[in-house]
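A.B. asks: Quick one, fold the following:
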Amino acid sequence: MADDARRDSRGTIGSYTAVGDSFTEGVGDPGPGGGFVGWADRLALLLAERHAAAAPAGDFRYANLAVRGRLLDRIVAEQVPRAVELAPDLVTLAAGGNDILRPGSDPDDVAARFEAAVAELSAAVGTVMICTGFDTRGVPVLGLLRGKIATYNAHIRAVADRYGCPVLDLWSLRSVQDRRAWNEDRLHLSAQGHTRVALRAAQVLGLEPPTDPDEPWPPQSQRLPSEVRRENIHWAREHLVPWIGRRLRGQSSGDQVQPKRPDLLPLR
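C.D. replies: I've put the predicted structure just below:
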């Protein structure tokens, strides 16, 4: 566990609201009915199990307000006030990543707006856990933004120190450096990647997860350079070019999407 992980000292968490974008909505981790599961849903199940063991008479309640493609300002305008209204024991906030990926964005400015959201949530919620960005070393195209992401992460850590927030440190999670942790679009985690993040989040909150989130992946055969080239060409044609096109047109994959779980409902 990373040195800066803070264990929850406020007793059992009885309610949880997830705030964010596609990462927290669970894109890349398919669920029943065409929806997504994702790390936040998986974390909610782990929290519900602990709550059931400690307080069997009460229901654990969970809301997920995250919507794919959301920029930070829209998350702050739409999701943060709703999370404050719900006033759960725990909020997770993962936001700003889509802003950082935009050309010309300033991580200092994005971080200042992120801190305002943390301040608002911290005044109304028991615990606010915030998330760093992933290390994009070795990732095509996104690897060019590694320094920008690292700068934003440094700000996030400073914000966590100022407000006493536990940090879900995705940069240091070695297991998600494996390509099997990622969906074929290379922008979203796979089901296995989401599972690793949920286990790490549980650790940060003081739970003992069933497996180690940094457990080594099973060995696999070495890919030929020709196979890697074919995969890169397919990825660029099927995922990178459409993604760039949406950015140029000012469109978002979540324009017509509503939160999948807008209310704090029992999770059994």
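
A.B. asks: For the rest of this, base every contact and every neighbour count on C-alpha atoms.
C.D. replies: Noted.

A.B. asks: Name the SS class of Val19, please.
C.D. replies: Three-state call for Val19 (DSSP: H, G, I helix; E, B strand; the rest coil): strand.

A.B. asks: Tally up the residues packed near it, please.
C.D. replies: Neighbours of Val19 under the rule other Cα atoms under 10 Å: 28.

A.B. asks: cool, Val241 as well?
C.D. replies: Neighbours of Val241 using other Cα under 10 Å come to 12.

A.B. asks: Distance of it relative to Ser22?
C.D. replies: Computed as Cα to Cα, to the nearest Å, the Val241 to Ser22 distance reads 19 Å.

A.B. asks: can you check Pro218 too?
C.D. replies: 27 Å.

A.B. asks: Give me the more crowded residue out of these two.
C.D. replies: A direct count of neighbours by other Cα under 10 Å for Pro218 and Ser22 places Ser22 higher, at 24 against 5.

A.B. asks: I figured Asp106 was touching Ile100, is that so?
C.D. replies: Yes: with contact defined as Cα atoms under 8 Å, Asp106 counts as touching Ile100 (7.3 Å).

A.B. asks: ranges for the strands of the protein?
C.D. replies: Listed in chain order, the strands of the chain (DSSP state E) span 15-20, 61-64, 90-94, 127-131, 167-168, 261-266.

A.B. asks: Kindly reformat those strands as TSV containing distance to Asp41.
C.D. replies: Listed next are the strands of the chain as TSV, based on distance: least, Cα to Cα, whole Å:
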stretch	distance to Asp41
strand 15-20	9
strand 61-64	8
strand 90-94	12
strand 127-131	15
strand 167-168	15
strand 261-266	10
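
A.B. asks: To check against the first, give me the structure of this:
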Amino acid sequence: MESQRNAGSARWGSFVALGDSFTEGLADADPNGSFRGWADRLAEHLTAHDPQLRYANLAVRGKLIRQIVDDQVPQAVALRPGLVALNAGGNDIIRPGSNPDAVAELFDSAVGELRATGADVLIGTGFDTRGTPVLRHVRGKIGTYNSHLRAIADKHGCYVMDLWSMRVLRDIRAWSEDRLHLSAAGHRRVALRACEALGVPVAADWREPWPALPETPWREQCARDIRWAREYLAPWISRRLRGVSSGDGRTAKRPQLEKLTAGRPSA
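C.D. replies: As a prediction, this is how the structure comes out:
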């Protein structure tokens, strides 16, 4: 890993992102009607150092790790990129009865397959979900999964984007209205964290404190919680009960390696 870190600002030439809604970039709206997200933002930072960089994003919302391993990993192998970002397993971990040990085995096999091509691999840990209304109940499973991810990174020589330690993401402004996906500001900070993990120089700091927020009256907070439960929590539970995924019928937003559109800010 030391040699990788010393070459962190080198030109990879091509970058492919794999995963689910987190990597697709949900809740970080793009002016073209799609979603931007931390992976797109990372690609923009990489492009600032190498304008010839080609980028693909194969992530699709709602996907489980088996689907990512079976569908996205072979596509990435065929593209033969210099750098791959793999973030998977979150949708599995939050499901009742899921086994983080079994999920980690699949993740390990995927990383091994990607590394065998000669690609560098960036993986991200799970978020610390303390204080969140639903996901705090699976915090222990996320912690167990994170331990596996770090062991996998050591085994295969991967870069690690440590999301668990990002205390700035505990701020409500880091999350969208659904409280399950990052906001644009949250995605921006994660992209900066990824740059730090890869050794890519950037001007901004993901640790920058949030501006002070006025205190929210109790009644207003209760009203927000009720509206959130009605508009986001209930539909999410309904989809789980019906076995329906938000990604059903969807395809990757950037299936091929292409240069980014000129003029996009790296922020």
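
A.B. asks: TM value for the aligned chains?
C.D. replies: Here the TM-score for the pair of chains, by TM-score structural alignment, normalised by the length of structure 2, is 0.94; 258 aligned residues with a Cα RMSD of 1.3 Å.

A.B. asks: in stretch 119-126 of structure 1, what's buried?
C.D. replies: Neighbour counts using 16 or more other Cα atoms under 10 Å place Leu121, Ser122, Ala124, Val125, Gly126 of stretch 119-126 of structure 1 among the buried residues.

A.B. asks: residue farthest from the centroid of structure 2?
C.D. replies: What lies farthest from the middle of structure 2 is Arg219; by Cα atoms, centre = their mean that is 33.6 Å.

A.B. asks: Tell me the counterpart of it in structure 1.
C.D. replies: Mapped onto structure 1 by TM-score structural alignment, Arg219 of structure 2 lines up with Ser226.

A.B. asks: for Glu196 of structure 2, same thing?
C.D. replies: Matched by TM-score structural alignment, Glu196 of structure 2 corresponds to Gln203 in structure 1.

A.B. asks: do Leu257 of structure 2 as well
C.D. replies: Aligned by TM-score structural alignment, Leu257 of structure 2 pairs with Leu264 of structure 1.

A.B. asks: how far away is the aligned partner of Leu135 of structure 2 in structure 1 from Leu101 of structure 1?
C.D. replies: Here Leu135 of structure 2 is matched to Leu142 in structure 1, going by TM-score structural alignment. Computed with Cα to Cα, the distance linking Leu142 of structure 1 and Leu101 of structure 1 is 8 Å.

A.B. asks: Repeat that for Gln258 of structure 1.
C.D. replies: Counting by Cα to Cα, the gap from Gln258 of structure 1 to Leu101 of structure 1 is 23 Å.

A.B. asks: and Ile244 of structure 1, how many neighbours?
C.D. replies: Ile244 of structure 1 has 12 neighbouring residues, counting by other Cα under 10 Å.

A.B. asks: right, I mislabeled it, should have said Leu45 of structure 1
C.D. replies: Leu45 of structure 1: 17 surrounding residues under other Cα under 10 Å.

A.B. asks: Was I right to think Pro259 of structure 1 contacts Ala66?
C.D. replies: Yes: checked against Cα under 8 Å, the pair Pro259 of structure 1 and Ala66 is within contact range at 5.8 Å.

A.B. asks: Pick out whichever of these two has more residues nearby.
C.D. replies: Ala66 (31 against 17).

A.B. asks: In contact with that one: list those residues for me.
C.D. replies: Residues near Ala66 of structure 1 by Cα atoms under 8 Å, 6 or more residues apart in numbering: Ala18, Val19, Gly20, Asp21, Ser22, Thr24, Glu25, Gln79, Pro259, Lys260.

A.B. asks: okay, among those residues, which ones form the most distant pair?
C.D. replies: Ser22 and Gln79 (13.4 Å; Cα to Cα).

A.B. asks: ok, Ala94 of structure 1 - contacts?
C.D. replies: Contact analysis of Ala94 of structure 1 by Cα under 8 Å, 6+ apart lists Val19, Gly20, Asp21, Phe23, Thr24, Ile130, Cys131, Thr132.

A.B. asks: And for Cys158 of structure 2?
C.D. replies: Met1, Asp120, Val121, Leu122, Ile123, Ile152.

A.B. asks: how about it, what's its match in structure 1?
C.D. replies: Cys158 of structure 2 maps onto Cys165 in structure 1, by TM-score structural alignment.

A.B. asks: ok, back up a step: the match of Leu257 of structure 2 against Arg61, yeah?
C.D. replies: Yes: between Leu264 of structure 1 and Arg61 there is a contact under Cα under 8 Å: 5.3 Å.

A.B. asks: who has more neighbours, these two?
C.D. replies: The neighbour comparison of Leu264 of structure 1 against Arg61 (other Cα under 10 Å) goes to Arg61, with 21 against 18.

A.B. asks: Tell me where structure 2 has helices.
C.D. replies: For structure 2, the helices defined by DSSP state H cover 2-6, 21-24, 37-49, 65-67, 73-79, 90-93, 100-115, 139-156, 184-198, 218-228, 234-242.

A.B. asks: Turn the ones you listed into JSON lines, columns for distance to Gly13 of structure 2.
C.D. replies: Formatted as JSON lines, these follow (distance: least, Cα to Cα, whole Å):
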{"stretch": "helix 2-6", "distance to Gly13 of structure 2": "15"}
{"stretch": "helix 21-24", "distance to Gly13 of structure 2": "20"}
{"stretch": "helix 37-49", "distance to Gly13 of structure 2": "9"}
{"stretch": "helix 65-67", "distance to Gly13 of structure 2": "27"}
{"stretch": "helix 73-79", "distance to Gly13 of structure 2": "12"}
{"stretch": "helix 90-93", "distance to Gly13 of structure 2": "29"}
{"stretch": "helix 100-115", "distance to Gly13 of structure 2": "16"}
{"stretch": "helix 139-156", "distance to Gly13 of structure 2": "21"}
{"stretch": "helix 184-198", "distance to Gly13 of structure 2": "14"}
{"stretch": "helix 218-228", "distance to Gly13 of structure 2": "42"}
{"stretch": "helix 234-242", "distance to Gly13 of structure 2": "39"}
